[in-house]
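[1] Show me how the following folds:
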Amino acid sequence: MKEIDLTSGSIFKKLIKFSLPMIVGNFLQQIYNLADTLIVGKYIGANALASVGSVYTLMTFITSIIIGLCMGSGAFFSLDYGAKNHKRLKEDIVLSFIFILSVSAIISIVIYPCMGIILSILQTPSTLMALTKEYVTVIFSGIIFIFLYNFFAYLLRSIGKPYVPLVFLGISSVLNIILDIWFVVSLNKGVFGAGFATVISQGVAGIGLLIYSIIKVPIVRIQKEKVDLSFKRFREIVINDLATSVQQSVMNFGILMIQGLVNSFGEVIMASFAAAVKIDTLAYMPSQEFGNAYSLFISQNYGAKKSDRIKNGTKISFIVSAIFCLVVSAIIFIFAESLMGIFVESFEKEIIIEGAKYLRIEGAMYVGIGILFLWYGYFRGVNKPLISLILTIISLGTRVVLSYALAPTTPLGVIAIWLSIPIGWILADVVGYFYYRKNKL
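    Now for the predicted structure:
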């Protein structure tokens, strides 16, 4: 597949062409959990749905650590590629692979002994503890596959090959649906079967992309010439990757804290939140991936020292993202109940009503998070990941503080949690604009 060079040609066309496979790829990645949620909710019941939904936020947090590290390295890869520095690119690939593989292995070793404590902190109800542990036991065995897929996906995207990860993810997503139906519906394996189907599918995507990269991407292969592995460069990669990873994981840690507060409101709110979050994630996912594509656009042109192209690309990206988010907000607001009905049986009226409330309150302000994803991408692309971290802390900190201050003690109740989310987005957007003006190229 032909590489896409983001440093020349029509900015709008290149951004759309580059972001589309990333958007479709993220959509397929969401299918892993969507398939679990849909099949578990329809064939096992509301308790199983609540259990899987609760673990989803935990798994997202753990996964975000690895994805953040890979994303940080991807920015380095893209800078090297834009600067045509292939020797440095080879060195960065090797050093990043060693570092992120080590972190993934440590997470895999540590997570299981701490699982009981983590589920208790999340206020998992005792009636759901057995189901939740059963699901989480198998789902976390796929961490190494998550590393492999994301590392090589970000590498291939950084060198202009966004379609390859999409192909492997498409195959594994279809496989996941087939295995979900087989294990849960045909073999009656419950939540364990749903988790096992996901891990097998993740393995196909991760190992498949590893094999493809070794065969088709010469710079990945181990060759006879010596690769300089300097400690100074390793330190730079670690600092950059950790900053990006902390930004991603802080974002999801805040969501994890919200999950604990949501759990305290009972099983109906848990189930409605589990289903609504899936819809929510799919709704603003295209703007998130557009922000990631924009980040790679920024980093390639930053490496190539094309500041005018960066300025023009920034203007175009903000207009495109804002229009998209406004359209999606309107759709979510109008069809909230119908969308909830995809994941919840029609007789579960209370769950549908509560989920629709969440979607209408938060979904009305998707433009806030669409802009925030672009700020994340911009500062990551110009090698200032700490600013992205600051924006995340502002956004999530606002959400957590307002939720815990208002939800348990005021008549707003759980509505306070839903309102705090867009408030956090808007505050972070304002600060992001301030930093942009201050650090403008």
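
[2] CA only for contacts and neighbour counts going forward, please
    OK.

[3] how far away is Glu345 from Phe77?
    Distance check for Glu345 against Phe77: by CA to CA, to the nearest Å, it reads 46 Å.

[4] And this one, please, so the two structures can be compared:
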Amino acid sequence: MTKDMTEGNVLGLILRFALPLLVGNLLQQTYNMIDAAIVGRFLGTQALAGVGATSSVQFLVLGFCTGLCSGFGVPVARDFGANQFGRMRKDIFHGALLTAVIAFILTTGCVLLCPWILKMLSVTEDIYGNARIYILIIFLGLPFTLLYNFLSSILRAVGDSRTPFLFLAFSACLNVVLDLICIIVFKWGCAGAAFATITAQAISGLCCLIFIIKKVQILHPKRKDCHLQPVYVKEMLVMGLPMGLQFSITAIGSMVMQSANNGLGSIYVSGFTAGMRIKQFAMCPFDALANGVSVFCSQNLGAGKIKRIRKGLWQGVGVGFIYGLLIGLVLIFAGRSLSMLFISADQTAVLDASAKYLRCLGFFYWSLGPLSVFRMSAQGMGFSGRAIFSGVTEMIARTFVSFAFVGTYGFTAICFADQTAWVSATLYITPVCLMCLRQVTREHERQQAKIAD
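    As a prediction, this is how the structure comes out:
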């Protein structure tokens, strides 16, 4: 159900909103590991390699979908906070229309370019067949991915993060069941794993749609709202495209870094892979907290409550910074033990590599709190175009370290590529977000002066 975040305890509202997002992110990470285990256990290492060979391009395309739909939710949250429900319904209509158009363009383009994408990823011939059928089906399911992400975005925009989480949880469990059925019973191989994924995604999207139709009347565009207006199209694209591109640009930097690491040998590839899984788990609270602060900022911007925006922003940064310090200590002192969740104790060289990677990350995890919250808050205040350059900064930093230092310093350079990206992006986004806050403050003061006159 809807939740007004313009009244009440600031930090309590943000944390209650962020909690379902956090659990959902952790659940998604858990599912990804189970999915890989099912494919590897029942189809073999070649099938697992085929599925994993396209993971970077999946991250790029699906990240674009997630960012795009998150951007479409920003005007919805702003107008909901301002009690401008007519404008909000127009936002939803135009967002839905653009999502459908982009789904068609993106799906068609990815399907047609599939052979070129596999060639660009240097997929070897022995796993080409598995990789092609898997990624092709994932691409065909992009409309379902966009459906769920758009509907969950507008639900979160009106303060409901619980319902999308419940449907995500159901989808993840269903995905595991369908994996087992399609792979073991129907023996569809990698195609079965992909079919299970898009089927579960489609069902979660349809569940969101049915819930909105039956339970959330305020989100139903009326006939008078369903007229194409260029000003709304422009606003939605100005918010959505930069956020989608930011996810994709960040993914490009990660792809370059992973490619550089792949040239160092199997020990470092395995150590890096295990460390990455732990890193992704540890980053989930940053994403959830930043999304909570972003929606909070959007709603309060609409309500004209600038002081609450400032308070929520700094409290969010503080929570993120403290969590970053604490989880950093865990990675520094317990990274090797955590790596043993994925690596057997007798593989000491791989364990050493994973522990080194996590230990180096741990010293800089504090930077992710300000980076995540400031970036998402700038977007929530309507400055997606400025926020995108933090992603560009990350990409440039990772690419620079990968090309300039891996050849000389090897895996040690890989261990500091992420931190270089985080600190560089934080140094950019911190003053930018504060300037955005000052700008909305001045705009609010001008509006108040006009009202007084």
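
[5] Could you check which of Glu345 and Phe77 of the first structure has the larger neighbour count?
    Phe77 (30 against 15; other CA atoms under 10 Å).

[6] what's the spacing between the nearest residue to Tyr148 of the second structure once chain neighbours are set aside and Ala194 of the second structure?
    Closest residue to Tyr148 of the second structure apart from its sequence neighbours, by CA to CA, 6 or more residues apart in numbering: Gly205 at 3.9 Å. Gly205 of the second structure sits 17 Å away from Ala194 of the second structure, going by CA to CA.

[7] and what of Ile210 of the second structure?
    24 Å.

[8] Between the two, which has more neighbouring residues?
    Per other CA under 10 Å, whichever of Ile210 of the second structure and Ala194 has more neighbours is Ala194, with 25 against 12.

[9] Contacts only, for that one.
    Contact analysis of Ala194 of the second structure by CA atoms under 8 Å, 6 or more residues apart in numbering lists Tyr134, Ile135, Ile137, Ile138.

[10] what's the burial count for the third one?
    Counted with other CA under 10 Å, residues neighbouring Ile137 of the second structure total 20.

[11] surely it meets Phe195?
    Yes. Look at Ile137 of the second structure against Phe195 with CA atoms under 8 Å: they come within range, at 6.7 Å.

[12] one step back: of all the contacts of Ala194 of the second structure, which two lie farthest apart?
    Greatest spacing in these, by CA to CA: Tyr134 and Ile138 (6.4 Å).

[13] list the ones among the contacts of Ala194 of the second structure that the first structure also has?
    Using both residues aligned by TM-score structural alignment, their matches' CA atoms under 8 Å, the first structure keeps these contacts from those: Tyr134, Ile135, Ile137, Ile138.

[14] most surrounded residue in those residues?
    Counting by other CA under 10 Å, top hit in these: Ile135 with 26 neighbours.

[15] how much space is there between the nearest residue to that one once chain neighbours are set aside and Asn130 of the second structure?
    Spatially, and ignoring its direct neighbours in sequence, Ile135 of the second structure is nearest to Thr54 (6.8 Å; CA to CA, 6+ apart). Distance from Thr54 of the second structure to Asn130 of the second structure, counting by CA to CA: 10 Å.

[16] Please identify the residue in the second structure that aligns with Tyr302 of the first structure.
    Superposed on the second structure with TM-score structural alignment, Tyr302 of the first structure falls opposite Leu301.

[17] give the contact list for the residue lying closest to Ala330 of the first structure once chain neighbours are set aside.
    Computed as CA to CA, 6+ apart, the closest residue to Ala330 of the first structure that is not its neighbour in sequence is Ala364, at 7.2 Å. Going by CA under 8 Å, 6+ apart, Ala364 of the first structure touches Ser329, Ala330, Ile332, Phe333.
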